[in-house]
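Visitor: Predicted coordinates and the sequence they were generated for:
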Amino acid sequence: MISVLPIAAIVLFLLMSALRVLNEYERGVIFRLGRVIKAKGPGLILLIPVIDKMTRVSLRIVTLDVPHQDVITRDNVSVKVNAVVYFRVVDPVKSIIEVEDFIFATSQLAQTTLRSVCGGVELDDLLAHREEVNQRIQDILDKHTDPWGIKVTTVEVKYIDLPQEMQRAMAKQAEAERERRAKVIAAEGEFQAADKLTQAAKIIAESPQALQLRYLQTLREMSSESKAATVIPVPLDLLRMAMKP
């Protein structure tokens, strides 16, 4: 009886070490005597004690925060840029045997790619065409992480920190642009008003009765105003007739 207990304990220990339970989002990469067998899971996994070893790999999307990077854009503007990268494991075997730490490797690759891509564009493109910059970074990351069994799903540039001098310069530029638009709008208004006045002058020149009606309308408008003195306009034709010898 005493000799049976150690044997039962050893059998129970080996049985417990041979059983593994993997969640729905997990896969287990099985190594048998150092060689990869395959990825198993989810559910109950049976291993050969001492011979088999298993490494868990999560298939869920990983959110990677890329810290601020000092970047000099193509037009020689120094900015700080950070981003966020979303990726997931699509091949558990490659993510284990092709790279030592795929999360750390993806993080370092994302930092260098962010600096190189943002340094190759001008500041205006970085601010106005951020979607294109995001897509370029994603394509480069996805190309380099594909041999690792990693799929980069989304890259978003979160924040662009501009120097105070550049912010003031951009504010002056925006103010000058607004003033230019205001002057253009005012000039277009003057042009349209002059064009309408020219058309009205042609109509009055062709129909003298229109000038008389306009004269009477002006008198009515002036008489309706409550003023101490009333100025009555005199047509230029009457002045010319009076000045003739």
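Guide: Now that the structure is in, tell me what you want to look at.

Visitor: For the rest of this, base every contact and every neighbour count on C-alpha atoms.
Guide: Will do.

Visitor: what's the spacing between the longest helix along the chain and its chain's center?
Guide: Residue-count comparison of every helix in the chain, with assignments taken from DSSP state H, identifies helix 164-206 as the longest. Helix 164-206 has its average C-alpha position 33 Å from the chain's average C-alpha position, going by CA atoms, centre = their mean, to the nearest Å.

Visitor: structure B:
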Amino acid sequence: MTTFISIFRPLASRSFVVQDHQTALHFKDGRYVGLLAPGKHRFWTSGHEMKCVDMRAQAILVQGQELLTADQVALKVSALATFQVVDALAMHRATQDVSSALYTDIQLALRQIVAADVAEVFLQQKGDHGTKLLALVAVNAEALGLKVARVDIRDVMLPADLKRSFMSALQQRQEAQAGLEKARAETAALRTLANAAKLMRDNPELLQLRYLQTLQEVGTSAGNTLVLGLTDYGKLTASAPDRL
């Protein structure tokens, strides 16, 4: 779990340094005095204390939680949040263990999100849950002196029997989709043939042109022998020759 702050350091006539990624809370005899900026500081009297706070962006991982969906399916869900301290004094005054407080808030938000949907809907909308989690966590995080940049569902683990059911259903949907696409292609082909037949029926010269085109294609192939009879092209409008 992420460590936010260092322990108190009593100061008595000594110098100390605050790093440029830190801020330090300065106390005198237990009373808050102010923030100490990065740099070197020295106090010549006793009773001074400081508490250093890391102001860099950090991450916290919420390990897999066994949570029930609206249809009572147990899912193991983990989440990852990124955040940083924006108010060191508010963080110090809000709780003794701010990391545990944030961890608990994310746990409760996960429980609320998972319980709101049935398992199938939750899995289908997995990519949208981060926005919902952030909205639930951000308000409490602000009270802790933190700014949460994002919260995302990291992993969702299904029970073995449910995983098999989902895989079977997915395979069936894919097979049904493939069958539907095949039927659509066949329908389109039949529609094209029907349109072509109607054109030839309404325009007999098209059939004659098609007949000549076929002769040309066959004639250009090596090894083919064409036997042409004296044919009345007008009769081609009624029926095409069975053989060449």
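Guide: Happy to help now that I have it. The model shown is predicted, which means the values in this text are computed figures rather than measured ones.

Visitor: now the strands for the second structure?
Guide: With DSSP state E as the definition, the second structure shows strands at residue ranges 9-11, 14-18, 22-28, 31-36, 39-43, 48-54, 58-68, 74-85, 146-157.

Visitor: Can you pull up the most central residue in the first structure?
Guide: Arg130 (4.2 Å; CA atoms, centre = their mean).

Visitor: Not counting its neighbours along the chain, what's nearest it?
Guide: Nearest residue to Arg130 of the first structure in three dimensions, chain neighbours excluded: Val157, at 7.3 Å (CA to CA, 6 or more residues apart in numbering).

Visitor: Which position in the second structure pairs with the one you found?
Guide: Structural correspondence for Val157 of the first structure with respect to the second structure (TM-score structural alignment): Ile153.

Visitor: isn't its match right up against Lys132?
Guide: No - the pair Ile153 of the second structure and Lys132 fails to qualify as a contact (CA atoms under 8 Å) at a distance of 10.6 Å.

Visitor: who has more neighbours, the two?
Guide: It is Ile153, of Ile153 of the second structure and Lys132, that has more neighbours when counted by other CA atoms under 10 Å, with 18 against 15.

Visitor: if I pick that one, what's in contact with it?
Guide: Val77, Ser78, Ala79, Leu80, Lys126, Gly127, His129, Gly130 (CA atoms under 8 Å, 6 or more residues apart in numbering).

Visitor: that older thread, next one: the residue nearest to Arg130 of the first structure relative to Ala171 of the first structure, how far apart?
Guide: Counting by CA to CA, to the nearest Å, the gap from Val157 of the first structure to Ala171 of the first structure is 22 Å.

Visitor: Can I get the buried part of the contacts of Ile153 of the second structure as one PyMOL selection?
Guide: PyMOL command restricting these to the buried ones, with burial defined by 16 or more other CA atoms under 10 Å:
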select buried, resi 77+78+79+80+129+130
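
Visitor: can the contacts of Ile153 of the second structure go into JSON lines with extra columns for distance to Val218 of the second structure?
Guide: Compiled in JSON lines, those are given as follows (distance: CA to CA, whole Å):
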{"residue": "Val77", "distance to Val218 of the second structure": "67"}
{"residue": "Ser78", "distance to Val218 of the second structure": "68"}
{"residue": "Ala79", "distance to Val218 of the second structure": "68"}
{"residue": "Leu80", "distance to Val218 of the second structure": "69"}
{"residue": "Lys126", "distance to Val218 of the second structure": "59"}
{"residue": "Gly127", "distance to Val218 of the second structure": "58"}
{"residue": "His129", "distance to Val218 of the second structure": "64"}
{"residue": "Gly130", "distance to Val218 of the second structure": "65"}
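
Visitor: Looking at the contacts of Ile153 of the second structure, spot the one nearest Ile113 of the second structure.
Guide: Comparing the contacts of Ile153 of the second structure against Ile113 of the second structure with CA to CA places His129 closest, at 7.4 Å.

Visitor: Residue in the first structure paired with the closest one?
Guide: The criterion is TM-score structural alignment: under it, His129 of the second structure has Val133 as its aligned partner in the first structure.
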